[in-house]
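Q: what's the 3D shape of this:
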Amino acid sequence: MKLYVVGTPIGNLQDITLRALEVLRSSDLIACEDKRRTGILLKTYNIKKPLLAYHDHNKKTMTPKILSMISKNKMVALVADAGMPGICDPGFYLIREAIRAGIEIVPIPGPSALVTGLVISGLPTDRFVFEGYLHRRRGRRRKQLTGLRNEKRSTVIYEAPSRIIRTLEDILEILGDRDVALVREMTKRFEEVVRGKVSEVIEELKQKKIRGELTLIIQGCDEK
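A: Got it, this is the predicted structure:
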């Protein structure tokens, strides 16, 4: 019994691997966050397979159904909207429950916004910490940032366009005017990297409309 965890492109659909395509073509079922987004990928490569929506709102009811299919020797592939499943998405829950059920997890590696953003940031990559999404509420977000004040490694976070300026302002106040790199729309047509001090990046962002998926890399305290 196996669950195939398949990495998919974070933007440019040509970044999918040959092995990922082979697994998707061979699967009996593909569990995905958004059937529309995954459908675009499958259509691009002429893959016609049943899709099952698997997201935060239904993961507890869908997980037993997926595990049951695997136990009946059905080949199931798990994909995220973009990148590797299990990173800041409900795939983690399915993977954990599959392991508990004695199911083998087969990784099909693919792109990751976390690693890609870090590599092109220009900040140290030998040691880093990933914080995922900071909390939406300002008080809890500031508490998280306070806990990073003495972090010596580069820190990577994901953030939404609607909150990025407020988050950067909190970073400036709590962590100081460190070097940061904000990576937007990686591998897509409007890919952009904004590098500089936190204060400089804030001023630049205030002059433009911020769209797309954002990855922020923050300098460690020892690098200042």
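Q: only C-alpha atoms for contact and neighbour calcs from this point on.
A: Fine.
Q: Pretty sure residue 145 sits against residue 172.
A: No: using C-alpha atoms under 8 Å, residue 145 is not in contact with residue 172; the gap is 10.2 Å.
Q: Between those two, which has more neighbouring residues?
A: Taking neighbours as other C-alpha atoms under 10 Å, residue 145 and residue 172 compare with residue 145 leading, 19 against 16.
Q: Which strands or helices does the helix or strand containing that one pack on?
A: Using DSSP states H and E, residue 145 sits within helix 138-146. Packed against helix 138-146 by the contact rule (3 or more C-alpha pairs under 8 Å, 6 or more residues apart in numbering; DSSP states H and E) you find helix 164-175.
Q: and this one, so I can compare the two:
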Amino acid sequence: MSLALYGHPFASFVWKPLIALYERGLTFDFRMVDSDHPQNARRMAELSPTGQFPALVDGDRKVTQSNSIIEYLDLFHGDAPPMVPENAREALDARMIADVFDDYIHAQTQRIVGDALRGEDERDPRGVADAHILMERCYDWMEPRLHGQEWATCGGFTIADCAAAPALFYGDWVHPIPARCTALAAYRARLLSRPSVARVVEEARPYRPFFPLGAPERD
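A: Just a heads-up that it's a prediction; the model follows:
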């Protein structure tokens, strides 16, 4: 049985395992989860405790959570370099930076976007302001760590970069990278030029009108 990934091409957390799948050159079925595919939505509800994608099905094995899917692919599929380095210290660094991008840029971006989808009487301006502050602090924290580096950590493309790609792609839409963060901006550009990332960007392009804050023309 072939691999099957459940998700939506515009969903930022789905990008992470998609990038890993493309990096490893794996064949898989993409199961679209939307109103036109109710059977996939029902299956997704079974695979995840919250019904949120992504989820990977590999025969009898079912894996949810984007980072876990990436690590599963490292262990059981393909012979490409692992997204989580084999060296324990480097693996710790890669997971740490992935968590930084996930928690302080990616999740905050979703917080801001989610607020824009609420009715006026349900808005959380303080929460949105706090999210912008966290993103700014994370941009500044990452900036010196990227000086002289092609990728986020460990000298190669890792799970940290899988996390950084959607985090910085969408994050820059809602809280633009400041002009002072030249290394971070250059890193984002390198990510978008990597074939696996460029592919997910293009696959998501038809859905940009759904972005509630308005998708910029520049990417």
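Q: For the two chains, what TM-score is obtained?
A: The TM-score (TM-score structural alignment, normalised by the length of structure 2) is 0.35; 124 aligned residues with a C-alpha RMSD of 5.6 Å.
Q: ok, back up a step: and the angle for the helix holding residue 145 of structure 1 with helix 164-175?
A: With axes from the mean of the first three to the mean of the last three C-alpha atoms, to 10 degrees defining the directions, helix 138-146 of structure 1 sits at 50 degrees from helix 164-175.
Q: Could you pick out the longest helix of structure 2?
A: helix 125-146 (DSSP state H).
Q: Show me what that one is packed against.
A: If contacts are counted by 3+ C-alpha pairs under 8 Å, 6+ apart, helix 125-146 of structure 2 sits against helix 107-116, helix 182-193.
Q: any chance of those helices in a markdown table, with distance to residue 169 of structure 2 and mean neighbour count too?
A: Converted to a markdown table, these look like this (distance: least, C-alpha to C-alpha, whole Å; neighbours: other C-alpha atoms under 10 Å):
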| stretch | distance to residue 169 of structure 2 | mean neighbour count |
| --- | --- | --- |
| helix 107-116 | 10 | 19 |
| helix 182-193 | 7 | 18 |
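Q: In the longest helix of structure 2, which residues are buried?
A: Neighbour-count burial for helix 125-146 of structure 2, counted by 16 or more other C-alpha atoms under 10 Å, picks out 128, 131, 132, 134, 135, 136, 138, 139, 140, 142, 143, 146.
Q: Distance to residue 100 of structure 2 for the residues you listed - can I get that in CSV?
A: Output for the buried residues of helix 125-146 of structure 2, formatted as CSV (distance: C-alpha to C-alpha, whole Å):
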residue, distance to residue 100 of structure 2
128, 18
131, 14
132, 15
134, 11
135, 10
136, 13
138, 8
139, 10
140, 12
142, 9
143, 13
146, 14
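Q: if we can go back for a sec, next helix or strand past the helix holding residue 145 of structure 1?
A: Helix 138-146 of structure 1 is succeeded, C-terminally, by strand 154-159 (DSSP H and E).
Q: Whichever helix or strand comes after the longest helix of structure 2 to helix 125-146, inter-axis angle?
A: Next along the chain after helix 125-146 of structure 2, taking DSSP H and E as the criterion, comes helix 159-174. Here helix 159-174 of structure 2 runs at 130 degrees with respect to helix 125-146, directions being taken by the same axes, to 10 degrees.
Q: Please report how far residue 198 of structure 2 lies from residue 132 of structure 2.
A: Residue 198 of structure 2 sits 26 Å away from residue 132 of structure 2, taking C-alpha to C-alpha, to the nearest Å as the criterion.
Q: Let me fix that, I meant to ask about residue 142 of structure 2.
A: The gap separating residue 142 of structure 2 from residue 132 of structure 2 is 15 Å, by C-alpha to C-alpha.
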